[in-house]
Each structure stands twice: as C-alpha cells, then as structure tokens.
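Engineer: sequence first, then the predicted structure:
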Amino acid sequence: MSLSKADYVKSIFQAASGNFLEMYDFFIYGFYAQYIAKAFFPAHNQYISLMVTFSTFAAGFLMRPIGAIILGGYIDREGRRKGLMLTLAIMAIGTISIAIVPTYESIGLLAPLLVVLGRLLQGFSAGVEVGGASVYLSEIAPARHRGFFVAWQSSSLQLATMTAAGIGYLLNSVMMPDTIQAWGWRIPFFIGALIVPLLLVLRTTMRETDAFLAQRKHPEFSEIMRSMILNYRIIIVGALLISMTTVAFYLSEIYTPTFGRVVLHLSASDSLLTSFAVGLVALFAVPAMGALSDRIGRRPLLIAATILAMATSYPVLLWLVSNITFYHLVLTEIWFALLYAMYNGAAMVTLTEIMPARVRTVSLAFAFSVAVALFGGFTPMISTWLIHTTADKASPGYWLTFAALCGICATLMLPRSKNLASTDTAAQVGSSVPNFSD
C-alpha cells in the first residue's frame, strides 16, 4: 500500500507513542528516586534506601525478556496493531500504580510490594514495546530510509525525557522541597496516567503493516520458540549490540538527575535542565544519524561510536568530577548523548534487519530486553554501587566502557551485507540464520 507523507508522519507518531509513555515513566522514577525511597523503602542509611529503590527499578527490567517472548509472540501471530495496543494498556497500569499507592507509613509492607508489582507489570509490557514499535516502523518505511524511520522510535524517548524534565523543573520552581517529598512527586505520575487515554485512542487507528499482511501463515507459539532456539546466535549478537546504546542512554538521561543531585551535589533544577538539554540534542541527533546510516551503512557508525566511547567515557567523567559545575555537567552529558545518537541511529535499524522475518518482533524484542535487563536497567544501581565501592565519582565511566566493548564485539560478528544498509537486507535474513564466519 502506498502511503502519503502525512500517513507516514501519523504512523510514526502512533508507533512511537507507547515508547513515550514508557520512557516518561522511567525518567520520573529515576528523577524522584530519592522521594520514592523515603515513601516506600525507608531506611536509616541513604545508600541502602537508594539501592533498594534502584533494585526495584531494575526488577522491572528482569520481566522484559518474559514480556518479549509472550507479547512478542502475540504480535508476530496476531499483528503489529493489536499487540501494540495491548502493551500500552498493560504499561499504563505500572504508571498509575506508582501514583496511587499509599506510603510505607500508611500501609506498611504492602506499599513496597504494590510498587514492585507495578514495576514488574511495566517491565513485562515494556519488554516488547521498543521492539514492536521498531519492527512496525521498519516495515512501513521506504527501503532506502529505513534507518531514518526506525530512529524516530528512539527520538520519542528523548521527547519523553524533555517532557518529564520540564514538568519536574516546574514543580521544583513552585513547590518547597518538603511539599514535593510529602506528595508533590506523585504529580508527574498522575500526569502520565492522564496521557494514557489519548495514547490508546491513537493506537486504535493504527494500520497494519503490508509485511505482516503478506505473510500467508503466522507462527504458533511452539514455532516461535523453535525458531528462536535455531536463531540463538543472532539473538545473542543482537543483545550484545544493544548493550552500548542502552547503557549510554540510561547513564546520560535516566541516571543524570540522581548523579547531579546526590553525587555532584548540584541543585535539582540544574539536574533537570541538564536532562532537558540532553534530550533536546538527542531528539534531532538520533534521526540524523539514522539517515546517515542509510547513506554510508550501519557498520561505520557502530564502530566509530564504540571506539569513541571506550576512549572517552572515563576521562570525560573524571574531568567532570574534578571540575564540578552545571555547565560541565551539561557538556559531559551532551557528549554521551551524541555517542548514544551515533550508535543508536545505526543499531536499532540493524536489529530489525538481521532478525528472521516471521518471528522478527519476538526475536528483536527478546534480544533488546535481555540487553536492557542485563545492562541498561542496572545502570543506575551499578553506577551507585561503583561510586560507593571505589569512592571514585567517575567510576560509572568504566561501565559504559565495558558496554562499548560488548558493542564493538557484536558489530564485528554481524553478518556481512553491503554495510548492513541494502534495500533487501531484511528479506535476505528473513528465512535463514546469517553466516557469522565471515
């Protein structure tokens, strides 16, 4: 089916809407971690309280691989449109739960249990959201612009970061810290809950992709599992490929507010403005890099970004902690955002191109979810642990360096196919396991 430019814009907006809600929720959880810790996970030691809060944050990521298999299989069997509507509905429950659950002082242990349950549901649905949206965008995109289209999925995450940071900045401007601690931190979660009906309406009008409709037979769950086992190598490589992009994102955007306030002792407003600036840069940089990958190939960008990350991650953070100012924090995080944009602009579309066509959503979502569960979701907790253990405020740079090493290893193992940007790449890898020996 031939789509107009307006149809393409609408389809991108519909597909990316769920990613917006997912990242909006993750950002405000990361930013208000201190307040959430006191409300639901009180402890005499701030480090322990914060670690438990980030552990709950990470627990949601452990549900992602399960959600990727179950919901990803549903999407590959029933259709992109139906699946993306279902994931958004489940995701909304996680956002609403944080907003309405009473504090530990009010209901005791039931409070943290309900929060954990909400995070698990959120992680379950998020396990397929990025993968489902990426596959949808790759299948509706003109072949020569696939990288540019898929990149808008990641750009929606930046818009969510900017929105959440803007709301947080406004609250910090009009409310006293005690008021925010008492109940003000819940307002952004309520706003997220109010956005849900609009996003559900948007998704109900999505069109199904031609690629899915063209399949004569859609796989049953047993076939999906068998295909994933047969294609285990490409899934492992895909997970390693995503490690760099997920750590760079969660380090530069999700962990930044806590890092700025708790570690560098800058103001909450400074941390929020930094997150807003990082989101603004990445909002346009990711699609630009996606378009560049359409022109020069995926592999050159992947290699360049990982080498730069390995060479600069720790030195840049060391420079920041040795010269702590708001402007230095902004420059540091923007540098990480540019590394993320360069890598992500090529990585996400590569993932859609190397996965088998009949089980593309579940395979992509599972690889992505494993990477986020093992790398991204634990980034705030690992960063907090590294700083506490080593007494080195720049030590999170080691974590990004390690993720970049995983990324370049995965890039070198990718199947050869005209720089991973040929117009028929997806078809080439649709029915067979790529050759990893070259």
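Structural biologist: Received it, and whenever you're ready, just let me know what you need. Bear in mind that the values here come from a model prediction, so they are computed numbers and not experimental data.
Engineer: CA only for contacts and neighbour counts going forward, please
Structural biologist: OK.
Engineer: give the burial count for residue 127, as a bare number.
Structural biologist: 34 (other C-alpha atoms under 10 Å).
Engineer: ugh, typo on my part, it should be residue 197
Structural biologist: Every residue meeting other C-alpha under 10 Å relative to residue 197 is counted, giving 11.
Engineer: sort out which residues of the strand or helix carrying it are buried, please.
Structural biologist: Element membership for residue 197, per DSSP states H and E: helix 187-204. The neighbour-count check on helix 187-204 (16 or more other C-alpha atoms under 10 Å) flags 188, 189, 190, 192, 193, 196, 199, 200, 202, 203 as buried.
Engineer: what does stretch 415-429 give?
Structural biologist: Those would be 415, 419, 420, 421, 422, 423, 425, 426, 428, 429, for stretch 415-429 by 16+ other C-alpha under 10 Å.
Engineer: so in the chain, which helix runs the longest?
Structural biologist: Taking DSSP state H as the criterion, the chain has its longest helix at helix 110-140.
Engineer: what's downstream of it, the next helix or strand?
Structural biologist: helix 146-174.
Engineer: quick one on the thing from earlier: distance to residue 229 for the buried residues of helix 187-204 - can I get that in JSON lines?
Structural biologist: Output for the buried residues of helix 187-204, formatted as JSON lines (distance: C-alpha to C-alpha, whole Å):
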{"residue": "188", "distance to residue 229": "41"}
{"residue": "189", "distance to residue 229": "39"}
{"residue": "190", "distance to residue 229": "41"}
{"residue": "192", "distance to residue 229": "38"}
{"residue": "193", "distance to residue 229": "38"}
{"residue": "196", "distance to residue 229": "36"}
{"residue": "199", "distance to residue 229": "35"}
{"residue": "200", "distance to residue 229": "34"}
{"residue": "202", "distance to residue 229": "35"}
{"residue": "203", "distance to residue 229": "32"}
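Engineer: another structure for you, compare them:
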Amino acid sequence: MKSPSLSSAAATSSAARTKPISTRTLIVATTIGNAFEFFDLTVYSFFAVLLGKLFFPAASAQQQLLLSVGTFGVGFIARPIGGVMFGLLADRFGRVAAMNLTLLTMALGTGLIGLTPTYAQIGMTAPIIVLIARLLQGFSAGGEVGVATTLLAERASAQRRGFVTSWQFASQGAAALAGSLVGFLLSHFLDTASLESWGWRVPFLAGVLIAPLGLYLRARIGEEEHGARNAAPSGSGVLKTVFARDGKLLLLAFLLVIGGTSAHFIVLYYMSTYAIKVLHLPMDAAMWCGILSGAVMLVVSPIGGLWSDRFGRKRVTFISRLLLTLLILPGFYAIAHSPTVTTLYLVVCGLAALHSINAGATGPLLPEMFPRSTRATGLSISYAAGVSIFGGFAQFVVTWLIGATGNAAAPAWYVIACGVASLIALAFITDRTRDEI
C-alpha cells in the first residue's frame, strides 16, 4: 500500500502531467534541491572554524577544526542509507515524489542547525543536536542528487542530455557562489561578537525558505505516465536486481564518483579553510576562494555538458580528469612557493574550471550507465557511497594529514589518488552518449 504522502505527491503530479513545461522550468525545479544542499554545505564549510569554536570550545584550535569538519563529514554517513531509500522510492513511485520528500527532510536538518543553542548555552547537547541535523541532511542528500540527475537525463533528448543534466552540477556552483557571498558579507559587515552570537545562523535559517519554492516548482513538472514506478514488483526486488545484475556498474560508478567528489570538496570547500589555517590569510580573502570557484562551476559546467554532447562523454571526462590529476600538485606547490592572494585565486579558478568541465560530462555519463528500471537506485547508491567516503570526510582527512605530516600539499595527493581510481574505472565504461535511455 502506498503511503499517504507518496499518494498525495503522485496525485499532484498527475494534475501537472498534462501541462507542458519548458526546459528552463524543468532544470530549475529539478536542481533546486541540490542547490539547497550545497548552499548549506558551503555555509557550514566556510564557517567551520567559527562553528568549531562555538560548539567544541574545550578543545585546542586544531582539535576544534577537526571536530567541526568531522561533524560535517558525519552527515555523509547517512547518505548511502538515503540513497537506497529514496532511490527505491523513485524507482517504485516516481522521481518527483521522492525528490519532494528529500527536500522536506533537508529543510528540517538545515533549520535545526540554525536554531541550535551553542555549547556555552546548553553544553554537550549542542554538538549532539548539530550531529543529528547533519545526519538528517545527509540522509536526504543521499537520494536528492541521484534521483534528480536521473530525472534530468530521462527527460532530456539524447542530443541535449549532456547540457541539460550538467545544470545539476552548475547548480552546485551557484549554491557555492551564493553561500560564499553570504559568508563574505556577514564576516565583512558584522563584528566578531555579532557574527558569533547570531550572524552565522542567518544563512541556515534563510536556506529553509528554498523548500516551499522547490515544492511549488516540482508540482509543475509532474511524473511521466511511463515512469519507472511499476518497473519492479517491490523495493526488495529492485535492490536484488541492482546488486545481482548491476554490481559491476555500481562499482564502476562508485570509482568514477570519487575522483570528482574529492576534487569538489577540496577545490570548492576546503580551500577557504586552507587559506585561513595554513596560509594565515584573513577570512574576507579566504571567502573569495568559494565565491570564485562557485562562479566558475556555474558558468563552466554547462560547457562540459555541451562538449560531452558533441565529442562524447568518455572523451571529455577522461581529458578533464587527467589534466586535473596532473596539475593539482603543481598548483599547490605554486601556492606554497608564493602564498599570495593572487596566486591562490589563480590556482583555485584553474582547478575549478577543469573540475567543472569534468562534472558537466560525468553528470550524464552516470545515469546512462544504468537500466531505466533500476537507474535511480543504482545511481543514488553509487553516488552517495562515493561522496560519503571520499567527499564528506575529505576535509577531515586532509586537515589531519597536514597536521601529521607538515606537508601543505597533502590535499593534492588525496585528489590525485582518487583521480587515478576514476581514470581506471572510465576505461571499462561504455559510452552511450547518443543512445536513447
């Protein structure tokens, strides 16, 4: 029996099904949940040092940062569970119904962070609440990206699938840009006392307002009559099929994801923390790392998608991943040799451009790997697992590595190792650029 929430969502979708929508409406409605998630991740990442001080005051400065980014990473533990749950819902009851539930769960977790009292106010209960909020966010995000990417790929024509799907990753850039701008404005115009007492809460609470807008837009796109809801007899049937029939595809997709997610979380998110803690630059200057890299991803990801439509997914994915893997270590050495704002910004923009081209091409490649009947589940599981292990804990791992080895280039080696794994996986993936899926 269908749950009331799923039945209600399906009914709403049925009403919207007969109304044709533009590609622009489809893209905005589908990517808004992903943008919501990455807006919150950006804000949390850029306030990691401050949040460590507010919620883990008993620790040293280094331990505060480790605990803060560790809590950031803990949310990713719930991603694979969310990937399974929401992927099954999408394959059984429809893509839009599942995405609506992820959006509501995400809003709950984000609002909870914005309202949580600090350690000074309620003691150990404060970090525990933040931990629960991050688990809720991770659970919802585990399904959001895979299901939304699946919907975009299925609704687009084979000739434009790369371009349309690439906006899922361009939305991550837009969210990083917006989150960075908010963080920059707050840190620039508020004094330290105001920022610590209430300023940091503003972006979390403001982000919750995205949820009702997202639900309204998604009600307009509706489910397809021939959607995958009846493709499998049960959720257990979908899972059995995914692991028994598509096990090799899961592994290849997982390896492909870890190259992109390691670069994403280092280049777009960690570089601001790196600028503050390693280069000892002021917060205002560090925030511009996120602003610039977010702007680059917003503009360049669709270019990667367009190139993948024209030249093939595998070719564009391979070249961009190889170049990023080869150039990230020289980039970090350049920053270490000349630790100036100009050098930092040039390196960040260059690496972000390569990563964005790769993301734009990889975005459509992933859903093309899986059969339609299990696509949302397979993509959600592989994507959530890869991001959870190699993305969510990337900042924690490289922060620890820098402290343990004293090597400021440790983040580059992390991205290189993950990039090599992705390049190996890519050799075994079939290019379906021009196939109907």
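Structural biologist: Great, that's in hand. Everything numeric in this text was worked out from a predicted model, so none of it was measured.
Engineer: report the TM-score for the pair.
Structural biologist: Superposed pair, TM-score by TM-score structural alignment, normalised by the length of the second structure: 0.93. Supporting alignment: 420 aligned residues with a C-alpha RMSD of 1.6 Å.
Engineer: filter the buried residues of stretch 415-429 of the first structure down to just the ones in strands.
Structural biologist: Counted as lying in strands by DSSP state E, out of these, is not a single one.
Engineer: nearest to residue 78 of the first structure among those residues?
Structural biologist: residue 426 (20.5 Å; C-alpha to C-alpha).
Engineer: check contacts around the closest one.
Structural biologist: By C-alpha atoms under 8 Å, 6 or more residues apart in numbering, the contact set of residue 426 of the first structure is 352, 353, 354, 355, 356, 357.
Engineer: give the equivalent position in the second structure for the last one.
Structural biologist: Okay, so that is residue 357 of the first structure. Structural alignment (TM-score structural alignment) places residue 357 of the first structure against residue 372 in the second structure.
Engineer: residue contacts, its match?
Structural biologist: 228, 437 are the contacts of residue 372 of the second structure under C-alpha under 8 Å, 6+ apart.
Engineer: does residue 50 of the second structure touch residue 197 like I think?
Structural biologist: No - contact status for residue 50 of the second structure versus residue 197: not in contact, 10.7 Å apart, counting by C-alpha atoms under 8 Å.
Engineer: quick one, which of these two is more surrounded?
Structural biologist: The neighbour count for residue 50 of the second structure versus residue 197, taken as other C-alpha under 10 Å, is higher for residue 50 (19 against 12).
Engineer: check the mean deviation of the helix or strand where the more buried one lies from the first structure.
Structural biologist: Using DSSP H and E, the element containing residue 50 of the second structure is helix 48-55. For helix 48-55 of the second structure, the mean deviation from the first structure after alignment is 1.2 Å (mean C-alpha distance after the TM-score superposition for the first structure).
Engineer: tell me how far that helix lies from the chain's centre.
Structural biologist: 22 Å (C-alpha atoms, centre = their mean, to the nearest Å).
Engineer: what range does that helix cover in the first structure?
Structural biologist: By TM-score structural alignment, helix 48-55 of the second structure lines up with residues 33-40 in the first structure.
Engineer: cool, stretch 324-331 of the second structure as well?
Structural biologist: Going by TM-score structural alignment: stretch 324-331 of the second structure matches residues 309-316.
Engineer: list of residues touching that stretch?
Structural biologist: By C-alpha under 8 Å, 6+ apart, stretch 309-316 of the first structure touches 332, 336, 339, 394-398, 400-402, 404-405.
Engineer: quick revisit: helices or strands next to the helix holding residue 50 of the second structure in the packing?
Structural biologist: Applying 3 or more C-alpha pairs under 8 Å, 6 or more residues apart in numbering; DSSP states H and E, one finds that helix 48-55 of the second structure makes contact with helix 61-74, helix 119-122.
Engineer: and residue 68 of the first structure, what's its match in the second structure?
Structural biologist: Match for residue 68 of the first structure (TM-score structural alignment): residue 83.
Engineer: and if you look at residue 398 of the first structure?
Structural biologist: By TM-score structural alignment, residue 398 of the first structure lines up with residue 413.
Engineer: now the helix or strand hosting that match on the first structure. Mean distance?
Structural biologist: Element membership for residue 413 of the second structure, per DSSP H and E: helix 410-426. Aligned to the first structure and superposed, helix 410-426 of the second structure gives a mean residue distance of 0.6 Å (mean C-alpha distance after the TM-score superposition for the first structure).
Engineer: buried set for that helix?
Structural biologist: 410-412, 414-416, 418-423, 425-426.
Engineer: which of those lies closest to residue 164 of the second structure?
Structural biologist: Taking the buried residues of helix 410-426 of the second structure together and measuring to residue 164 of the second structure by C-alpha to C-alpha, the closest member is residue 426, at 21.8 Å.
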